[in-house]
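1. quick one: sequence and predicted model below, then my questions.
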Amino acid sequence: MNAVMKHDPANEWREELVALLPRLRRYAVSLTGTLHDGEDLLHSTIERALTKFDQFTQGTDLDRWLFRIAKNLWLDEIRSRKVRGETDKPENPKDEPWIDGENQATAAVGLSELGTLLSQMQEDHREILLLVVVEGYSYREAADQLSLPVGTVMSRLARARSKLTELSAKARQQNENVVPFGRGRER
């Protein structure tokens, strides 16, 4: 038996794909605004990636390729829903991903509030916040990912942050338990 392991690009690709699943899931849920749709989008994205493996260029960023697939699939779904006359609002608010279970509530203080605020934002604002703030992409990387000029990414991010701050202030006025984005709880 040969002691030297063979280089298997397909196996390396699958391992990298599995490692990217949590990020891809966060992206899908953020893009769709609901856990149910996000999970469906995640599954569709993985299925598409597996069937189109031969179109992936080795040496390029797999995460960008997967995020692009997810975005294109979601845009197709939105168009399809418009044709069918469906809305993008969940019928049951318990299906929202931002409502934590009792066991997770203390560990995720602020996360559910942030999720609620994000779900009230426009899709392009949610998407840019996710890429730059959550995933840590540079403006250039986000611009490449979204096929936008860097200036557009910067202005959208500024508007998204401003809108998030505005929504946070409104929520705080309505409910003392909602913490403004970027600030700790008052004691």
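-> Yes, it's here. Here the structure is a predicted model, which is why all the values come from computation and not from measurement.

2. from now on I want contacts and neighbour counts done on CA atoms only, so please keep to that.
-> Will do.

3. which SS state does G182 fall under?
-> coil (DSSP: H, G, I helix; E, B strand; the rest coil).

4. centroid residue for the chain?
-> Nearest to the geometric centre of the chain sits Y27, at 1.9 Å (CA atoms, centre = their mean).

5. that one: what's it in contact with?
-> Y27 is in contact with 67, 127, 130-131, counting by CA atoms under 8 Å, 6 or more residues apart in numbering.

6. put this next to the first one:
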Amino acid sequence: MNDAKHTDVIGLLEPLRRYARSLARDEANAEDLVQDTLVRAYERRSSFQSGGNLRGWLLSILHNTFIDTRRRRAAEFRRLEQAAALADSAVPPEQESRVRLRQVQAAFMSLPDEQRAALHLVAIEGLSYQEAANALKIPVGTLMSRLGRARAALRGFEAGTDLSQTPGTKRPSLRIVGGSSV
């Protein structure tokens, strides 16, 4: 790759890291995922079409790398999730906003992988439906269906009551951004 493309890759590290954190649910695994993605991209740099969408290409490689890693390490993932759940329960109460942020994060992370990936690419990374569908290698209609189910699940989370508050008290409203509701 020439220097201009190298600079573009460096500029895309933060979106890659955000998406990796969303998929991997663990900071260390996310960093490993980004590094593995960059190694794969370098090894397959000849498959990148000049003038193509570098961001989409890298996000697609990252997604595929995640899927491959998940298949190889399914047992390890379960063990890490159990350890994370124990660590979260041992944390002392924090400010209300931090607790709320953790609730929202838990709701987002509880979405199925396919829905979480679709929502992340559209709502957080700001990809168009077509770009996100291309990155996930799925039809746009499938992406829109996954987005609709993810948004519905988060709206359901919002409609529920928070057991740590007074019974019957609604949670604060969560605005779901990124495209229109389907």
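-> Structure received. Not measured: the values here are computed from a predicted model.

7. that older thread, what's the most distant pair in the contacts of Y27 of the first structure?
-> Based on CA to CA, the longest span within the contacts of Y27 of the first structure runs between F67 and L130 and measures 11.5 Å.

8. of the contacts of Y27 of the first structure - the most surrounded one?
-> Of all the contacts of Y27 of the first structure, E127 has the most neighbours under the rule other CA atoms under 10 Å, reaching 25 neighbours.

9. element containing the aligned residue in the second structure for it, please.
-> Aligned by TM-score structural alignment, E127 of the first structure pairs with A117 of the second structure. Assigned by DSSP states H and E, A117 of the second structure belongs to helix 113-119.

10. what does stretch 149-161 of the first structure correspond to over in the second structure?
-> The aligned range for stretch 149-161 of the first structure is 139-151, by TM-score structural alignment.

11. if you could redo that for stretch 33-45 of the first structure, that was the one I meant.
-> Under the criterion TM-score structural alignment, stretch 33-45 of the first structure matches residues 25-37.

12. can you map out the strands along the first structure?
-> Counting by DSSP state E, no segments of the first structure form strands.

13. returning to that earlier point: and the contacts of the helix holding A117 of the second structure?
-> Residues from elsewhere that reach helix 113-119 of the second structure (CA under 8 Å, 6+ apart): 19, 22-23, 108-109, 132-133, 136, 143, 146-147, 149-151, 178.

14. mean deviation, it versus the first structure?
-> Relative to the matching residues in the first structure, helix 113-119 of the second structure has an average distance of 0.7 Å after the fit, by mean CA distance after the TM-score superposition for the first structure.

15. over to stretch 148-159 of the second structure?
-> Here the mean offset of stretch 148-159 of the second structure against the first structure after fitting is 1.5 Å, by mean CA distance after the TM-score superposition for the first structure.

16. quick one: that stretch to chain centroid distance?
-> In this view, stretch 148-159 of the second structure has its centroid 16 Å away from the chain centroid, taken as CA atoms, centre = their mean, to the nearest Å.

17. this completes my enquiry, with thanks.
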